[in-house]
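My questions concern the predicted model and sequence given below.
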Amino acid sequence: MKLDFYPGAGGALLSRPKLEKCSVWSETDRLTDVLLCRPVFLEPVPCCSVTQQSLRDGFTTSVPAALAQHRALQAALERHRVRCHFLDPSESMPDMCFTRDALLTTPWGLLALKPAALHRQAEADHALKALRSIGAPLAARVRRGTAEGGDIAIVRRGLVVIGCSGERTDEAGAESVAEIFMGQGWDVIVYRFDPHFLHLDTQFAMVGEGLALACVDVLSDEFLAQLEARGIETIPVSYKEARALGCNVLSLGERRVLACADNGRVTDMLRGRGYTVETIDLDQFTRCGGGVHCLTMPLARASK
């Protein structure tokens, strides 16, 4: 299949260091560049069950607290030698700080996705135009259906998992993304799940080569068997831990992980496996339904 690449225009970035490359072959390769956006306009949009519960509990966001937590995330990334690139926030895009969903960096360049939520549909073009201005070399568009980055896991070179809830990523969108990877000879698993869980990365995330966190309480036996057949071991995470974004971690590569601070048992399990885990207090975001994985969109990883 020929990729539908297209040129983008310039856009707004708060900082403009040029990208040396824009390519991701695996979610567990060493992270070198990441896209962030300050949560200047963060608000709890009731578009997922976690945020709805937070609102029922009386939660309101504190932008100063969210900004402080986001700066702590940036500092953690920079301690691990990750270059941080920042989108210009927009009042019309309160969820833009969750940069994971609008775009996906593939091995061949940027893929512009199609968020389903009405308040997020402008995010892909906003981010894409900005990234083209710092040298993101190529981009392809999802032309059919809806697809969001939290539903796509580049497990390793040659294997991608696409979550499909029917709401955030629908059948047509999942098929559109799958065709891009299959057209390049990749193995693709499309996993269909209940929209209660918002995105795949609230239930499943790679932490290292051949190792993933998985909410086995809710993931189907068929999907778990598909992972096992492909040599992917899973560390069980409970439903309650997954609701607190326990699966929503960021692999930095080289057995290093960033995680939210509220999941001590998960952190202990990873450390017991020999992983270095740095935890960050991100409750302003987790109560809005997103964790460290949602807040970070890898732009480049050092492929093996």
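Received, thanks.

Only C-alpha atoms from now on, for both contacts and neighbour counts.
Will do.

Identify the residues contacting Ile235.
Contacts for Ile235 (C-alpha atoms under 8 Å, 6 or more residues apart in numbering) come out as 211-214.

Go again with 7 Å.
Residues counted as contacts of Ile235 (C-alpha atoms under 7 Å, 6 or more residues apart in numbering) are 212-214.

three-state assignment of it?
strand (DSSP: H, G, I helix; E, B strand; the rest coil).

And for Thr105?
Under the three-state scheme (three-state DSSP), Thr105 adopts strand.

Next: Trp25.
Going by three-state DSSP: Trp25 is coil.

so which of the contacts of Ile235 is the most crowded?
Ala214 (27 neighbours; other C-alpha atoms under 10 Å).

is it true that that residue touches Thr234?
Yes - using C-alpha atoms under 7 Å, Ala214 is in contact with Thr234, at 5.8 Å.

Now Gln284. Nearest residue, chain neighbours left out?
Ala66 (5.5 Å; C-alpha to C-alpha, 6 or more residues apart in numbering).

contacts for the helix or strand hosting the one you found?
Per DSSP states H and E, Ala66 falls inside helix 63-79. Applying C-alpha under 7 Å, 6+ apart, the external contacts of helix 63-79 come out as 38-40, 42, 280-282, 284.

Looking at the residues you listed, which two lie furthest apart in space?
Spanning the widest gap among these are Val40 and Ile280, at 18.9 Å by C-alpha to C-alpha.

Next up, a structure to set beside the first:
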Amino acid sequence: MQKRKLFISDECSPLRTVILGTAASNGPTPLAEEAYDPKSLAHILAGTYPLEEAMISEIAAFEAILKKYRVEVLKPRLLKDTNQLFTRDIGFTIEDKFIIGNILPDREAEIEAIRWILTDIDPKQIHRPPVEAHIEGGDVILWKDYIFIGTYQGPDYAAHITARTNQAGIDFIKTLFPHKKIVTFDLIKSRVDPYCNALHLDCCFQPVGTHQAIAYPGGFRNPQEYAELAALFGENNIFEITAAEMYAMNSNIFSISPQVIVSEENFHRLNDWLREQQYTVETVPYSEIAKQEGLLRCTTLPLWRANE
């Protein structure tokens, strides 16, 4: 039997197949001590944590746009009372390799929920990092010959539940892709302040089109690293967002193709700029899902973009 097509080399080439997260049977509102990130924690404490019905509606709106552009949309097997929104955490595709993320231990069931999809992929194309190598898909961004990886280099890495990718994870990617230029970025992390926490690299940076990007300079612990990134794209090609826009997840939009971008309907300044750059911008409501410090890119796991 022919195996499933698998190929991703950038963030923007025409999308053919994607695993989209689900909000069904999302479970009860977590306790404060169960929160994975400061934004979720703030909404738990405020009594404004998103309701399952609202998130199901938002996912459905996104799915409808994907199907409008003839994208094959796959879904995880449903797990009762389990948050399965953020498929980007559990795996990612680079070229013709699928890497299973080393995620928080109590989320292991989410990987099993996509096993029915993985069984259609050639086993030689599936890779899992060693146990000491931490890496999640939100920290991995592809652009041309580059693999950009977000990490946290502070000595208190082990104390940060918001630190998801370590040096061992970076070294694992380097071993798998020796022909790629690997560039790492030390990100700001906070367990309590969502305005000072870049949970993943895509929370403060993402390429769009062929040569442009969205970025929050304050998300990078080392200003020199951001300066080098800006120089790589060219400062005139980067749309810089504010701390409030980073909090709202403005950099976590999603490209269906180099010309078509899906964005949140309330990102007015960003969406106006994207349209000025001649992108087609499809908007959806995603502000309830955003309360868990994730947005459109976080809820997707692309398997195939037609750019070979």
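Great, that's in hand. Note that the coordinates shown come from a computational prediction; the quantities given were computed from them, not determined experimentally.

Packing partners of the helix or strand just after the helix holding Ala66 of structure 1?
Downstream of helix 63-79 of structure 1, the next assigned helix or strand under DSSP H and E is strand 83-87. On a contact count with 3 or more C-alpha pairs under 7 Å, 6 or more residues apart in numbering; DSSP states H and E, strand 83-87 of structure 1 meets strand 30-37.

if we go to 10 Å?
Where contact means 3 or more C-alpha pairs under 10 Å, 6 or more residues apart in numbering; DSSP states H and E, strand 83-87 of structure 1 is packed against strand 30-37, helix 63-79, helix 123-132, strand 297-302.

re earlier: tell me the residue in structure 2 aligned with the residue nearest to Gln284 of structure 1.
The alignment partner of Ala66 of structure 1 in structure 2, by TM-score structural alignment, is Met55.

follow-up on the earlier one: hey, what's in contact with both of Ala214 and Thr234 of structure 1?
204-206, 224 (C-alpha atoms under 10 Å, 6 or more residues apart in numbering).

what's near enough to touch Val183 of structure 2?
141, 146-150, 170, 225, 229.

hmm, 8 Å instead?
Per C-alpha under 8 Å, 6+ apart, neighbours of Val183 of structure 2: 146-149.

again with Leu198 of structure 1
By C-alpha under 8 Å, 6+ apart, the neighbours of Leu198 of structure 1 are 48-49, 165, 168.

right, and out of the residues you listed, which lies closest to Glu20 of structure 1?
Nearest member of the contacts of Leu198 of structure 1 to Glu20 of structure 1, counting by C-alpha to C-alpha, is Arg168, at 31.8 Å.

In this structure that closest one contacts Glu148, no?
Yes - using C-alpha atoms under 8 Å, Arg168 of structure 1 is in contact with Glu148, at 6.4 Å.

Which one of the two is surrounded by more residues?
Glu148 (29 against 24).

got the contact list for Thr283 of structure 2?
262-265.

And the counterpart of it in structure 1, how far from Leu103 of structure 1?
Using TM-score structural alignment as the criterion, Thr283 of structure 2 maps onto Thr279 of structure 1. Counting by C-alpha to C-alpha, to the nearest Å, the gap between Thr279 of structure 1 and Leu103 of structure 1 amounts to 25 Å.

now the helices: where do they sit in structure 2?
Per DSSP state H, structure 2 carries helices over the ranges 38-46, 52-68, 108-112, 115-118, 167-176, 223-233, 243-247, 268-276.

possible to save the ones you listed as TSV with distance to Phe185 of structure 2 and mean neighbour count?
Output for the helices of structure 2, formatted as TSV (distance: least, C-alpha to C-alpha, whole Å; neighbours: other C-alpha atoms under 10 Å):
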stretch	distance to Phe185 of structure 2	mean neighbour count
helix 38-46	21	20
helix 52-68	30	17
helix 108-112	26	17
helix 115-118	30	15
helix 167-176	11	16
helix 223-233	6	15
helix 243-247	17	19
helix 268-276	23	15
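
Any idea which of these gets closest to Ile126 of structure 2?
Once those are compared by C-alpha to C-alpha, helix 115-118 is nearest, at 8.1 Å.

The closest one: how far from the chain's middle?
In terms of C-alpha atoms, centre = their mean, to the nearest Å, the centre of helix 115-118 of structure 2 is found 20 Å from the chain centre.

And for stretch 270-279 of structure 1?
Centre to centre, stretch against its chain (C-alpha atoms, centre = their mean), the figure for stretch 270-279 of structure 1 is 20 Å.

measure the corresponding residue of structure 1 for Phe7 of structure 2 to Gln284 of structure 1 for me?
Matched to structure 1 by TM-score structural alignment, Phe7 of structure 2 sits across from Ser23. Distance, Ser23 of structure 1 to Gln284 of structure 1, using C-alpha to C-alpha: 30 Å.

swap in Trp186 of structure 1?
Here Trp186 of structure 1 is placed at a distance of 37 Å from Gln284 of structure 1 (C-alpha to C-alpha).
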